[in-house]
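Chemist: Just the structure for this:
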Amino acid sequence: MKTHRSLIKIGSFVLGFGFLGALDGIIFHQLLQWHSVYMATDRPGQIVSDGLFHFAVTITLVIGGILLWVAENPIAHKKGIRLLIGWFLIGGGLFNLTEGIINHHILQIHRVKPADPNPLFYDLTFLGLGVVLIVIGYLIKKNTETYQATINT
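Modeler: Next comes the predicted model:
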């Protein structure tokens, strides 16, 4: 039972990380066309960098799905759905923080919306969304773990 709960946590986290990566690629790279993974190249280079990013995100989604499949039905575990949602949101929020801090600020390979007069606003909003997702996920997960602790005592 503990192994299944761990797989739900890890699988949900990985799935959330990959899902927010996919949303980033779909919304910011393709639909809005605000940026690419690596902006300092010509258009074919940008397409290749985005393709590699989408491939990595797809692999992450598949791994998260497999881990959840192996974990079996989250409904079969006490508060399993809350674990799934909490860790999914934490994973998604960590994607935003990791990608935002590394790519936007440390490596400076792109900004969320570089053509805007105030690109820092969009970068900080992106990071803020990551923090909000982590906090909400933590609160959902914490409620589940507090519930489990009271049952086990």
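
Chemist: When you work out contacts or count neighbours from here on, use the C-alpha atoms and nothing else.
Modeler: Noted.

Chemist: show me what contacts the nearest residue to Leu7 once chain neighbours are set aside?
Modeler: With Cα to Cα, 6 or more residues apart in numbering as the criterion, Leu7 has its nearest non-adjacent residue at 5.2 Å, and that residue is Ala71. For Ala71, the contact set (Cα atoms under 8 Å, 6 or more residues apart in numbering) comprises 3-5, 7-8.

Chemist: To check against the first, give me the structure of this:
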Amino acid sequence: MANSAPAPRRGEPGDPGARLEPRRSLAVCALIGMAVMAAVDEIVFHQLLGWHHFYDRSTTAVGLFSDGLLHTAELLALVAGLVLHADLRRRRALAADHALAGLVLGLGLFQVFDGIVDHKLLRLHQIRYGVDVTPYDWAWNLGGLALLLLGCALTVRAARRTRTGPSA
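Modeler: So this is what the prediction gives:
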């Protein structure tokens, strides 16, 4: 008697039509990267060091409330990113090189956005108070820029590998 196992459904292991999704892999992992860097910022600088709150232009209670909102947004983004990542993996559509590039891009995007927009343009908070913030700003923004540049290099490498095939 012949094996009567049903054929694999679309996206399941063994599906001959499963295709990698490089752009979605990059975007999903960029979301995860932004959420992770927001968590690092919130935990290290807001909670452990107590250097600032997300919004420091009001009372301490408002600052703590704003930290709670940031933490909520970061957790929602992380959960959403992980659900989307799991879906890509389930469908065997995760492009690993693009995922790594997206993760690093997300880390850098959050840090540069926070350093330029939140710290300097909107002046929601500074990295630290009571000291010359110049070295902190340079370190923060150059660190974010380094992550962005590394993410861009990884994105270019991933795109080249996708065009030339996995053996290149």
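
Chemist: care to give me the TM-score?
Modeler: Here the TM-score for the pair of chains, by TM-score structural alignment, normalised by the length of the first structure, is 0.88; 148 aligned residues with a Cα RMSD of 2.0 Å.

Chemist: Highest neighbour count among the contacts of Ala71 of the first structure?
Modeler: The most crowded member of those, judged by other Cα atoms under 10 Å, is Ile8 (30 neighbours).

Chemist: hang on, that residue packs against Leu68?
Modeler: Yes: assessed by Cα atoms under 8 Å, Ile8 of the first structure is found in contact with Leu68 at 5.6 Å.

Chemist: how many neighbours does the residue nearest to Leu133 of the first structure when sequence neighbours are not counted have?
Modeler: Using Cα to Cα, 6+ apart and skipping residues adjacent in sequence, the residue nearest Leu133 of the first structure is Gly93, 4.8 Å away. By other Cα under 10 Å, 28 other residues sit near Gly93 of the first structure.

Chemist: residues contacting Gly93 of the first structure?
Modeler: Neighbouring residues of Gly93 of the first structure by Cα under 8 Å, 6+ apart: 17, 20, 129-134.

Chemist: To which residue of the second structure is it aligned?
Modeler: Under the alignment (TM-score structural alignment), Gly93 of the first structure pairs with Gly108 of the second structure.

Chemist: Please determine how far its match is located from Ala101 of the second structure.
Modeler: Distance, Gly108 of the second structure to Ala101 of the second structure, using Cα to Cα, to the nearest Å: 11 Å.

Chemist: Now the common contact residues for these two.
Modeler: With Cα under 8 Å, 6+ apart, Gly108 of the second structure and Ala101 have common neighbours Gly151.

Chemist: What residues sit buried inside the longest helix seen in the first structure?
Modeler: The helix that spans the most residues within the first structure, counting by DSSP state H, is helix 119-152. Residues of helix 119-152 of the first structure classed as buried: 120, 123-124, 126-131, 133-138, 140-141, 143-144 (neighbour count, 16 or more other Cα atoms under 10 Å).
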